[in-house]
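K.L.:
Provided below are the primary sequence and the corresponding predicted coordinates.
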Amino acid sequence: MARKFLYMIAILAGLVIAALFAMRIWSTELTRFAFVPRSAYTRLEPVSADAYAANTMWFSRPGVGAQDPSQWVPSGVQKGNGSAAVFFIHPTSYLARAAWNGPLDDTDTNRRATYFIQGMASPFNGQAQIWAPRYRQAAFGAFLTDKAEGQMALDAAYLDVRQAFDTFLASVPADKPIVLAGHSQGALHLIHLLKDRVAGTPLAARVVGAYAVGWPISIEHDLPAMGLPACNGPDRTGCVMSWASFAEPADPGVVLEAYRTRPALDGKAKDARPILCTNPLNGGATPAAPASANLGTLKPSDDLKGGDIIVGAVPARCDPATGILLIGDPPELGPYVLPGNNYHVYDIPLFWTNLRTDVNRRVTAWEASRKAVAQ
């Protein structure tokens, strides 16, 4: 009996080793198998023209009340009273493969989106308003395939975001400064909004800053079409902040591959040149900053319903070869680090306090420039 037990242990150990080996060799293929929808694409009808007039189509907006996840702050942090209105586009929270676009009423999807908004939009609540729309986001698997259905899903999601943005603009006073922000899929939709709704229009003068985080931006082929330059200092306004965080040793291959499979905003193919990287610890002033410049990282609680601020947790350095943001040794923030030491989920929490300071400083600079012009 003991010998049989040992044989069984040996067999199970062998299976575990084989499974780990398979995951190491075929992790990309297995991820695609797990997340890419297999169903045919079903065309989405546009939401009604007045859909975003209703509070139910927003996770966050004035009037949502105590359940607004963007209004959370960590212990010891005070909400501010800045003048800007913020439009925030949440990242992918639909992880199922039942459809190419997530439904608006899926409980698990909306719960994850709420957590994302709490951790990622809360740095912006030092300002007057935050608007974060619900939208029929593309499934996570849409980013893992070169099938036409993946792009169709993203295009459909973008139409919802664009409609929400138009409602946001119509609801905000014409003289109010605005901050635009998005993470991951939200950042991808944001760069399209900049191209379609901001670049070359009077609205560009009202943009304090655009924070397109967690989605690579081509300096040569995306940034010019967005109509705003990269931020090169903490007091610059009307500029773009962007980064993608990796601990070291970093392996950004999968991320950069997904980025290069789709054409740039100018319609051209993306190349292997470094992506845009603006250092969140110093507002893009220099490529590198030490951990001592980190005013506070938000470490989420185990249940994701709260978190604590840790000062000086990580440095930040833009890698000149790739443009990814390197944060040194892997910090312990939680179980959601992706393969390749990819801290994608933590892109904003890593620099929570610096980002809050960055937004407030740029709004102050924008207001000062307006007063100077008026005088």
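P.N.:
Cool, got the structure. Residues are numbered from 1 along each chain as shown.

K.L.:
contacts and neighbour counts: CA atoms only from here.
P.N.:
Noted.

K.L.:
I'd like to know which elements the helix or strand harbouring Arg356 is packed against.
P.N.:
In this structure, Arg356 sits in helix 352-374 according to DSSP states H and E. Judged by 3 or more Cα pairs under 8 Å, 6 or more residues apart in numbering; DSSP states H and E, helix 352-374 is in contact with strand 207-213, strand 297-300.

K.L.:
want to try CSV for those strands, with mean neighbour count and distance to Ala19 as columns?
P.N.:
Shown next, in CSV, are the helices and strands packed on helix 352-374 (neighbours: other Cα atoms under 10 Å; distance: least, Cα to Cα, whole Å):
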stretch, mean neighbour count, distance to Ala19
strand 207-213, 27, 34
strand 297-300, 22, 31
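
K.L.:
can you list those in TSV and add distance to Asp105?
P.N.:
Conversion of the helices and strands packed on helix 352-374 to TSV gives the following (distance: least, Cα to Cα, whole Å):
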stretch	distance to Asp105
strand 207-213	26
strand 297-300	26
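
K.L.:
Neighbours of the residue nearest to Gly63 when sequence neighbours are not counted, how many?
P.N.:
Leaving aside its sequence neighbours, Gly63 sits nearest to Asn55 (Cα to Cα, 6 or more residues apart in numbering; 7.5 Å). For Asn55, the neighbour count with other Cα atoms under 10 Å is 15.

K.L.:
Asn55 and Arg61 touch, don't they?
P.N.:
Yes. At 7.4 Å, Asn55 counts as touching Arg61 under the criterion of Cα atoms under 8 Å.

K.L.:
Give the buried residues for the lengthiest helix in the chain.
P.N.:
As assigned by DSSP state H, the longest helix anywhere in the chain is helix 2-35. Neighbour-count burial for helix 2-35 flags Arg32, Phe35 (criterion: 16 or more other Cα atoms under 10 Å).

K.L.:
Which SSE is immediately downstream of it?
P.N.:
Counting by DSSP H and E, the next helix or strand C-terminal to helix 2-35 is strand 58-60.

K.L.:
Can you name the residues in contact with the host helix or strand of Leu169?
P.N.:
According to DSSP H and E, Leu169 maps onto helix 148-171. Helix 148-171 is contacted from outside by 40-41, 44, 46-47, 52-53, 87, 89, 100-101, 131, 133, 135-139, 141-143, 189, 193, using Cα atoms under 8 Å, 6 or more residues apart in numbering.

K.L.:
related to what we said a few turns ago, out of the helices and strands packed on helix 352-374, which gets nearest to Ser75?
P.N.:
When these are compared by Cα to Cα, strand 297-300 sits nearest Ser75, at 10.8 Å.

K.L.:
so what does the closest one touch, helix or strand wise?
P.N.:
Taking 3+ Cα pairs under 8 Å, 6+ apart as the contact cut, strand 297-300 packs with strand 307-310, helix 352-374.

K.L.:
Below is structure B, check it against A:
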Amino acid sequence: MARKFLYVVAILIVLTLAAAFAYRLFGVQLTRFALVPSARFEALPRVETNAYADARLWIARPDQPGNPALWTPEGYRPATDAPAAVFFIHPTSYLDRSRWNAPLDDARANDLAATFLRGQASAFNAAGAIWAPRYRQATFGAFLTSAADAQAALDLAYGDIDAAFSQFVREAGPDRPIILAGHSQGALHLTRLLKDRVAGTPLARRVVAAYVVGWPVSRTTDLPALGLAECRRAEQANCILSWQSFGEPADPSLILDTFDATTGFDGQPRRGTPMICTNPITGNAGDAAPANANLGTLFASDDLKSATIAPGRVPARCADRGVLLIGEPPELGPYVLPGNNYHVFDYSLFWANVRADADRRLKVFAR
């Protein structure tokens, strides 16, 4: 595993070269030209209802040899009898512009997705056994255009997530506590999953917490449709967490302008509405914490084959609109998106705190 371990930096390199670097040098139009597929969307059939009974369609599952979600930095160990079941939806790892959706057998996309699990999903392996599906994710360029093909690509990807979630629920059993988590595109699909499959159902009572990280969630136009409350306090379960990390000085205008042009789950404009901002250091909503309260940031080694935990390096405070400000961040390499956006580090900046948060909410849930 160590030999293949590129941690999250491998995908950061790709994302930066493909997006941030192009954006800074050439602007939005050329970035779109470089990444948005020129071909028309190909309407592929939905996966079969029981497709995810096939273990090969999972990047991580409890019985999988070499499970990347079981990776931990030195000093940490995954639970041997984890009480919860975790459904984790990985972020975009497919950047090919030849098609709108990744093939399920795309080796590069799957390898990068496994890298994400090591750097992100691993934070949950002390609280629960982790299931993470392969899915025909929308390519990165789908997030750079409002074309109908982009929405069709996201709908296709969500169909796979929906089928995988059905299999996860069957395998997790009828009573086991559930943790839901995702990042970026994965968090987008998670919001839809909460709305369609969790809200108003008995399953909602089994959710310890939903970590909708790296995707904006409007408190007023989205949250009421998701079936869970916002996590306002650290000692709270059955709730939703969300944050988006920015170094300072921050310019979140690219995120906010896009967010403000969209419609919420209630059909009303999101413009001007506040976003959920959970402070991952404290577990509370809307507050601030100094760097010395950070239990540990995940840092990759120079050769990208391992990672270590460094506590006390990164503070966090929620700004008025709902972005998470991290002050002047430590050197993490040239992989920061426009606006001082530390999006791709959302989990690794607070890896040890996320781990502690999941454990704490699980204990609250079990009371």
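P.N.:
Good, I have the coordinates. This structure is a prediction, so every number in the text was calculated from the model and none was measured.

K.L.:
mean shift between the helix holding Leu169 of the first structure and the second structure?
P.N.:
By mean Cα distance after the TM-score superposition for the first structure, the fitted helix 148-171 of the first structure averages 0.6 Å away from its aligned residues in the second structure.

K.L.:
Report the buried residues of that helix.
P.N.:
For helix 148-171 of the first structure, burial by neighbour count (16+ other Cα under 10 Å) applies to 149-154, 156-165, 167-168.

K.L.:
List buried residues within the contacts of helix 148-171 of the first structure.
P.N.:
For these, buried by 16+ other Cα under 10 Å: 52, 87, 89, 100-101, 131, 133, 135-139, 141-143, 189, 193.

K.L.:
Give me the subset of the residues you listed that lies in helices.
P.N.:
Those of these mapping onto helices are His189, Leu193, per DSSP H.

K.L.:
Now intersect the buried ones among the contacts of helix 148-171 of the first structure with the strands, please.
P.N.:
Phe87, Ile89, Trp131, Pro133 (DSSP state E).

K.L.:
Just give me the closest of these to Ile217 of the first structure.
P.N.:
Nearest to Ile217 of the first structure out of these is Ile89 (Cα to Cα; 16.5 Å).

K.L.:
That closest one: what's it in contact with?
P.N.:
Applying Cα under 8 Å, 6+ apart, one finds that Ile89 of the first structure lies in contact with Ala132, Pro133, Val161, Ala181, Gly182, His183, Gly186, Ala187, His189, Leu190.

K.L.:
In three-state terms, label the fifth one for me.
P.N.:
This points to Gly182 of the first structure. Secondary structure, DSSP: H, G, I helix; E, B strand; the rest coil: Gly182 of the first structure is strand.

K.L.:
That one - how many residues pack around it?
P.N.:
Neighbourhood size, Gly182 of the first structure [other Cα under 10 Å]: 27.

K.L.:
my guess is it meets Leu190, correct?
P.N.:
Yes. Using Cα under 8 Å, Gly182 of the first structure is in contact with Leu190, at 6.2 Å.

K.L.:
and for those two, which residues touch both?
P.N.:
The contact sets of Gly182 of the first structure and Leu190 overlap at Ile89, Ala212 (Cα under 8 Å, 6+ apart).

K.L.:
And the closest residue to Ile326 of the second structure other than its chain neighbours, how far from Phe350 of the second structure?
P.N.:
Among residues not flanking Ile326 of the second structure along the chain, Ala316 sits closest, at 4.6 Å (Cα to Cα, 6+ apart). Distance, Ala316 of the second structure to Phe350 of the second structure, by Cα to Cα, to the nearest Å: 9 Å.

K.L.:
Identify the contacts common to those two.
P.N.:
With contacts defined as Cα under 8 Å, 6+ apart, the residues shared by Ala316 of the second structure and Phe350 are Pro280, Ile281.

K.L.:
got the contact list for the aligned residue in the first structure for Arg99 of the second structure?
P.N.:
Residue correspondence to the first structure (TM-score structural alignment): Arg99 of the second structure is matched to Ala99. By Cα under 8 Å, 6+ apart, the residues touching Ala99 of the first structure are Pro37, Ser39, Tyr41, Ala139.

K.L.:
before we move on, back to that, of the contacts of Ile89 of the first structure, which is the nearest to Gly209 of the first structure?
P.N.:
Nearest to Gly209 of the first structure out of the contacts of Ile89 of the first structure is Ala181 (Cα to Cα; 8.3 Å).

K.L.:
tell me the contacts of the closest one?
P.N.:
Per Cα under 8 Å, 6+ apart, neighbours of Ala181 of the first structure: Val86, Phe87, Phe88, Ile89, Ala187, Leu190, Ala210, Tyr211, Ala212, Val213.

K.L.:
Just flag the most distant two among those residues.
P.N.:
Within these, Val86 and Val213 form the most distant pair, 14.9 Å apart (Cα to Cα).

K.L.:
how near is the aligned residue in the first structure for Leu241 of the second structure to Cys231 of the first structure?
P.N.:
Matched by TM-score structural alignment, Leu241 of the second structure corresponds to Met241 in the first structure. Separation of Met241 of the first structure from Cys231 of the first structure (Cα to Cα) stands at 6 Å.

K.L.:
hey, what's in contact with both of the two?
P.N.:
In terms of Cα under 8 Å, 6+ apart, Met241 of the first structure and Cys231 are both contacted by the residues Thr278, Gly283, Gly284.

K.L.:
Now do the helices in the stretch 201-350 of the first structure.
P.N.:
Counting by DSSP state H, counting those that start in this stretch, one finds helices in the stretch 201-350 of the first structure at the ranges 223-226, 253-260.

K.L.:
Quick check: which of those helices is buried the most?
P.N.:
Of all the helices of the stretch 201-350 of the first structure, helix 223-226 has the most neighbours on average by mean count of other Cα atoms under 10 Å, namely a mean of 21.

K.L.:
Can you flag the buried ones in the shared contacts of Met241 and Cys231 of the first structure?
P.N.:
Among these, those classed as buried by 16+ other Cα under 10 Å are Thr278, Gly283, Gly284.

K.L.:
was I right about the last one contacting Pro229?
P.N.:
No. The pair Gly284 of the first structure / Pro229 is not scored as a contact, 11.4 Å apart, by Cα under 8 Å.

K.L.:
Just give the nearest non-adjacent residue to Phe246 of the first structure, would you?
P.N.:
The shortest distance from Phe246 of the first structure to any non-neighbouring residue, by Cα to Cα, 6+ apart, is to Asn342 (4.6 Å).

K.L.:
Now do the contacts for that neighbour.
P.N.:
Taking Cα under 8 Å, 6+ apart as the criterion, Asn342 of the first structure is in contact with Ser245, Phe246, Ala247, Ala250, Asp251, Pro252.
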